[in-house]
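*Asks:* okay, sequence plus prediction incoming.
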Amino acid sequence: MRRDRRLEIITDTIERLIPGAVPSRITVRVAEDMPRGENTWTGSADGLAVKVFTALFGRPRTADDRSPLARAEDAKRGRDLIGELEALTTGHVDLTTAPWYPLQPGDLVHVHYEQTGELPTFGETYIVGDASGGLLSMQLLAHSLPADYEPSLVETVTGWFGSEASDDPIYDAWFEGGPQRLTVVRHGRAVHNGGAQ
């Protein structure tokens, strides 16, 4: 499954050439008129998008469920400086070129955590606020740890991505947790749904 937002934009643009069409039923036909007939290429919207993307940016990356920081750390352990820089740069570009970026006051950011050891699967929801001076806050609004979870541990495992004042409060969650674990809701609509990708 591809996660590159640039490829998604190209695919969406091609699919929207026919308003209201079902994306899985769209085919693209490119024809060259020749004296004795046509020379054609026919394919899916996704196939054309991959060809355009490859011409512009190189082959699309395949899905990687690790966070940008985890990918960079793996490359660093392997003494792959280029891979480390690519993981960090790609993570930054993916975030800062997202159509919903930057966060706005009133946005909700949900972080999903998989079960690890004795810690159950749970989620946290943060609300973004105006911290004045062009800065934003990201305050823990709620978490879904079980009600009987040990209260002294709740404070230890929740609120890691909260921020009193930051120019980019989602940055740590994006790099450490990973975009695939985040959902951003703006005006009641999911503008980034990492879990659905």
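*Replies:* Nice, I can see it.
*Asks:* hey, let's count contacts and neighbours off CA atoms from now on
*Replies:* OK.
*Asks:* so how far is E124 from E150?
*Replies:* 17 Å (Cα to Cα, to the nearest Å).
*Asks:* neighbour-wise, which of the two wins?
*Replies:* The neighbour comparison of E150 against E124 (other Cα atoms under 10 Å) goes to E124, with 20 against 10.
*Asks:* continuing past the longest strand belonging to the chain, what's the next helix or strand?
*Replies:* Criterion DSSP state E: the longest strand present in the chain is strand 122-132. Per DSSP states H and E, the first helix or strand lying C-terminal to strand 122-132 is strand 135-143.
*Asks:* below is structure B, check it against A:
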Amino acid sequence: MRRDVRLEIITEAIEGLIPGAAPANLSVEVKETLSVTGCASNTWTSRPEGLAERIFTALYGRPRPPAGELDARMSAGADLESRPWYPLRPGDLVHVHYEQAADMPAFGETYIVGDAGGPGDPVPRLLSMQLLAHTCPDAIGAGLGMVGCFAVDAHDDPLHEPWYEAGPQRLTIVRDGRPVHAGGAR
């Protein structure tokens, strides 16, 4: 089941309260402290995702899994567009990680986002996404035509295809030298 991006963001915000902590080792405790005695009278303890789900349910209702190809595409688009760092900007770096498959070794590609429009172009402006570097052995990558497959000269949203095709879990987005999306970090 694919989780709602809003639920993931809430969970990551809770897990981020202790920088560098392993999410599997975290728990959340809420205490009621009596004003007269200063003692805790009631406590509630959960994992970060349990608290995140309670917050999500209060704000949006119970999370629902999407179903079907159309729902998956719509969900991927909504997932991408709801990210706090979205949309891409010129200068952003997009790294795609490919897992090992059969004789193909694991490798990565890094793309740089540029402004593809000219002066006076209507908004929204078009962006390019050009291959900057890759770690695929040339003899393998050239024969399969895989390397650079997400490069585009001008597109209103060059991240949509890799987001849907490769998946957000295989993407890392870097803005101003800082990762704003680290898909493989979880």
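*Replies:* Great, that's in hand. None of these values were measured; they are calculated from a predicted model.
*Asks:* TM value for the aligned chains?
*Replies:* Aligned and superposed, the two chains score 0.75 in TM-score terms (TM-score structural alignment, normalised by the length of the second structure); 171 aligned residues with a Cα RMSD of 3.4 Å.
*Asks:* need the longest helix for the first structure.
*Replies:* In terms of residue count, the longest helix belonging to the first structure (DSSP state H) is helix 81-96.
*Asks:* what's that helix packed up against?
*Replies:* helix 68-77 (3 or more Cα pairs under 8 Å, 6 or more residues apart in numbering; DSSP states H and E).
*Asks:* show residues contacting the helix it packs on.
*Replies:* Applying Cα atoms under 8 Å, 6 or more residues apart in numbering, the contact partners of helix 68-77 of the first structure are 81, 83-88, 90-91, 174-176, 178.
*Asks:* one more time with 6 Å
*Replies:* Outside of helix 68-77 of the first structure, the residues within contact range by Cα atoms under 6 Å, 6 or more residues apart in numbering are 83-84, 87-88, 91, 175-176.
*Asks:* what are the buried residues along it?
*Replies:* Using 16 or more other Cα atoms under 10 Å as the test for burial, helix 68-77 of the first structure gives 68-75.
*Asks:* gap between it and the chain center?
*Replies:* Chain-centre distance of helix 68-77 of the first structure: 18 Å, with Cα atoms, centre = their mean, to the nearest Å.
*Asks:* repeat for stretch 175-185 of the second structure
*Replies:* Put simply, stretch 175-185 of the second structure sits 8 Å off its chain's centre (Cα atoms, centre = their mean).
*Asks:* against the first structure, where does that stretch fall?
*Replies:* Alignment of stretch 175-185 of the second structure against the first structure: residues 186-196, by TM-score structural alignment.
*Asks:* can you tell me how far the residue mapped onto G117 of the first structure from the second structure is from D138 of the second structure?
*Replies:* Under the alignment (TM-score structural alignment), G117 of the first structure pairs with A102 in the second structure. From A102 of the second structure over to D138 of the second structure the distance is 17 Å, taken as Cα to Cα.
*Asks:* what about the helices in the second structure?
*Replies:* 5-15, 48-60, 68-81, 138-144, 160-165.
*Asks:* out of those helices, which is the most enclosed?
*Replies:* Mean neighbour count (mean count of other Cα atoms under 10 Å) peaks for helix 5-15 among the helices of the second structure, with a mean of 18.
*Asks:* report the angle between that one and helix 68-81.
*Replies:* Counting by axes from the mean of the first three to the mean of the last three Cα atoms, to 10 degrees, helix 5-15 of the second structure lies at 40 degrees to helix 68-81.
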